[in-house]
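Enquirer: Let me see the structure of the following:
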Amino acid sequence: MRALCWHGKNDVRVDTVPDPKILNPRDAIVKITATAICGSDLHIYNGFIPTMERGDILGHEFMGEIVEVGGEVKNLKKGDRVVVPFTISCGHCSYCEDTLFSLCDNSNPNAAMQEEVYGASTAALYGYSHLFGGYAGGQAQYARVPYADVGPIKIESDLSNEQVLFLSDILPTAWMGVENAHIKPGGTLAIWGCGPVAQLAIKCAFLQGAGRVIALDHIPERLELARQSGAEVIDYTKVDNVTATLKEMTGGRGPDGCMDSVGLEAHGTSVDAVMDKTKQVMRLASDRIHVLREMVMACRKGGSLSVVGVYGGIIDAFPMGAAFSKGLNITGGQTHVQRYLNPLLERIQKGELDPSFIITHRLPLEQAPEGYSMFKEKRDKCIKVVLTP
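Expert: I've put the predicted structure just below:
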């Protein structure tokens, strides 16, 4: 089959690789009909996610048709149309039973490696390094789906692929991100970054009762799309001080909740942002945390910080004193996708959500390397790329 493979920093290629096979009776094989490039894929592309190996198949947002199932998979059959969560979860450990699916105890075969780095192992992820299991991803013609009796959700309506594809990751991520900001009805949520997750989070925030959403970025088309969804927007390159601007917009109080949808490659115009980037380039720091610092300083006392952007290592110069003194709640982590699949599918079916509005580019799988480059450089007003194998 054909699949997009990692060959090094800024080097991905569509190669011919062996077809996946059933290895466990709880496996299924999916013929992929739609897959997407995620913002967190760019962290791999840019060389910031360790333990990648040449030839690893990328991609964790995908859906398709079941073509084969293992003997213990009773809920799926050949021909079923499914969306596959990016988190691989066993369904039976104590974490899965508590619906903390991204913390699964059993799905990561490289648990010891992750325990050494993070102190504990978490769920495996498709196409996201050997630290997270080394599973082949879904930017391919076919994929093996472990624990297929737990993960995939059947799509039995006539909803289009583009309407349901993002159930695999970024729609549940956006919804959980807003939940973790603990916005009360009528409250204010500020979101750093206006990429795909943030665009969906704006919609989710209003559905969850937020009164105001303030979105920050510097890319004109992203700010405009956020504005069209009802957000107030800030171009951070055109204000002297983001924290002061947010406090002015909220009567001196600060937002009730703040969401980081950027992660370890945060941009900014301040001195600390420049220092972060310099240290990261020189390998003196693993993550750029300019956004986290701004959120701590901008958020109101007793507010909540929700971190949905990916971080990979040890952060530098975090204002813990301010976070402690202000009594801030900080919540992050990979999304417990399976928890949200049915409720969000129901909202899509009712017409309350249509995630497809974020798609700007549709390409065949063979043009995936071009899609990565375009997405990284934000060329041609690119916000979200969907690939068809």
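
Enquirer: all contacts plus neighbour counts: C-alpha atoms, from now on.
Expert: Fine.

Enquirer: Now do the closest residue to Pro355 other than its chain neighbours against Ala3, distance only.
Expert: Of all residues not flanking Pro355 in the chain, Gln163 sits nearest, at 5.8 Å (C-alpha to C-alpha, 6 or more residues apart in numbering). Per C-alpha to C-alpha, to the nearest Å, Gln163 is found 24 Å from Ala3.

Enquirer: Look at the two and report which has more neighbours.
Expert: Shown here are Gln163 and Ala3; by other C-alpha atoms under 10 Å, Ala3 has more neighbours (29 against 16).

Enquirer: Make sure I have this right: the more buried one is in a strand.
Expert: Yes: counting by DSSP: H, G, I helix; E, B strand; the rest coil, Ala3 is part of a strand.

Enquirer: compare with the first, here's sequence two:
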Amino acid sequence: MKALTWHGKGDMRCESVPDPKLQDARDAIVKVTSCAICGSDLHIYDGVIPGMEHGDVVGHETMGEVVEVGSGAASKLKVGDRVVIPFTISCGECFFCRQGYFSGCERSNPNREMATKLWGNSPAGLFGYSHILGGFPGGQAEFIRVPYADVGPIKVPEGLSDEQVLFLSDIFPTGYMGAEMCNIKGGETIAIWGCGPVGQMSIRSAFLLGAERVIAIDTVPERLAMAKAAGAITVDFHAEDVYERIMKLTRGRGADGCIDAVGSEADATASADSLLDRVKTATFLGTDRPHVLRQAIHSCRNFGVVAIIGVYGGFLDKIPFGSAINRGITMKMSQTSVQHYLPKLMDHIVKGDIDPSFVITHTAPLDDGPDLYKTFRDKKDGCIKVVLKP
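Expert: Next up is the predicted model:
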């Protein structure tokens, strides 16, 4: 089969790899009908994710048609079912899965010792996202093996297109989780750093949950225009001081909730500290660029919430922890427990509360994937979200 594979920094290839096979009774094989390039895939493309090996199949936003089912998953799935596949691989039975914390699954990462050495313990295994998280072949391919298929995939109701439901695999639940973490009761001001696909989902989710105002922070014109179309107040961080604008809009109080939807590769030209972060990472004196997280903490009101849904991988420098503790800020963060959110968010789509397909700017065959990685990474051609059709 064809698949997109990683061969080093900036080197994605569409090439032939072995077809997946059932390896366990709870597996299923899915023929991929749509997949997407995620912003976190760009961290792999940029070579900043450890544990990648040449030839690894990438991608974790995937859906398709079931073509083979193991006996242990046959009670939940059958051949011909259309399904969306969560990027988190979860057993459904361990301590964390039973509590709904599917991204903390204790069983699904066969390389948990590697993760433990880096992070102190292991999260769940993930599709297409390094051997530290299991080395599972990803879904930017013609077919994918889905472990624990009786727990993960959700069936797609009749009448919904791939484009409407594909993002249930990651960016819609992730964006929604960020908004939910902000404890929105109604009437709040929520500030969101990053108007990429996840940030766009957070903007709409915050409004869906009852926020009165959303402040969307970015510098890419197409992203800001999309955020404005959703009703957000937009701030171009190259044109004005973000902290000062938020303070002015909130009469000096700060935002009720601040969402970091950027993560480890914040724009190095945003400020002096972001430029210093870039120098540190380039000279191996740092692992991540946390400028956005610093700004979110300072811009949050006393006893507000900072929700971190952007990807960080290592150790962060110069975090204003004194600000956070002295002002009673709550910090929430997680890889998304996608399975927890799927029924609720699918219902929102079915009812017409939201159509996540709004974020798609480019649709192309799998063969075009390597070029579109570069287009997406360089923010060219108005590219916000890429969907690939194997």
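
Enquirer: just to revisit the earlier point, was I right about the residue nearest to Pro355 of structure 1 contacting Ile348?
Expert: Yes: with contact defined as C-alpha atoms under 8 Å, Gln163 of structure 1 reaches Ile348; the gap is 7.4 Å.

Enquirer: who touches both of the two?
Expert: The overlap between the contact sets of Gln163 of structure 1 and Ile348 (C-alpha atoms under 8 Å, 6 or more residues apart in numbering) consists of Asp354.

Enquirer: circling back to that earlier point, whatever helix or strand the residue nearest to Pro355 of structure 1 lives in against structure 2, how far on average?
Expert: According to DSSP states H and E, Gln163 of structure 1 maps onto helix 161-164. Compared with structure 2 after fitting, helix 161-164 of structure 1 deviates on average by 0.2 Å (mean C-alpha distance after the TM-score superposition for structure 1).

Enquirer: Going by neighbour count, which residues of that helix are buried?
Expert: By neighbour count with 16 or more other C-alpha atoms under 10 Å, helix 161-164 of structure 1 contains the buried residues 161-164.

Enquirer: for stretch 173-187 of structure 1, same thing?
Expert: Across stretch 173-187 of structure 1, burial judged by 16+ other C-alpha under 10 Å covers 173-183, 187.

Enquirer: Columns secondary structure and distance to Pro109 of structure 1 on top of these, output as a markdown table?
Expert: Below are these laid out as a markdown table (DSSP: H, G, I helix; E, B strand; the rest coil; distance: C-alpha to C-alpha, whole Å):
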| residue | secondary structure | distance to Pro109 of structure 1 |
| --- | --- | --- |
| Thr173 | helix | 24 |
| Ala174 | helix | 28 |
| Trp175 | helix | 29 |
| Met176 | helix | 26 |
| Gly177 | helix | 28 |
| Val178 | helix | 31 |
| Glu179 | helix | 30 |
| Asn180 | helix | 29 |
| Ala181 | coil | 32 |
| His182 | coil | 34 |
| Ile183 | coil | 37 |
| Gly187 | coil | 42 |
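
Enquirer: and of those, the nearest to Glu224 of structure 1?
Expert: Proximity of the buried residues of stretch 173-187 of structure 1 to Glu224 of structure 1 (C-alpha to C-alpha) peaks at Ala174, which lies at 18.7 Å.

Enquirer: tell me the contacts of the closest one?
Expert: Residues in contact with Ala174 of structure 1 (C-alpha under 8 Å, 6+ apart) are 197-198, 200-201, 204, 308.
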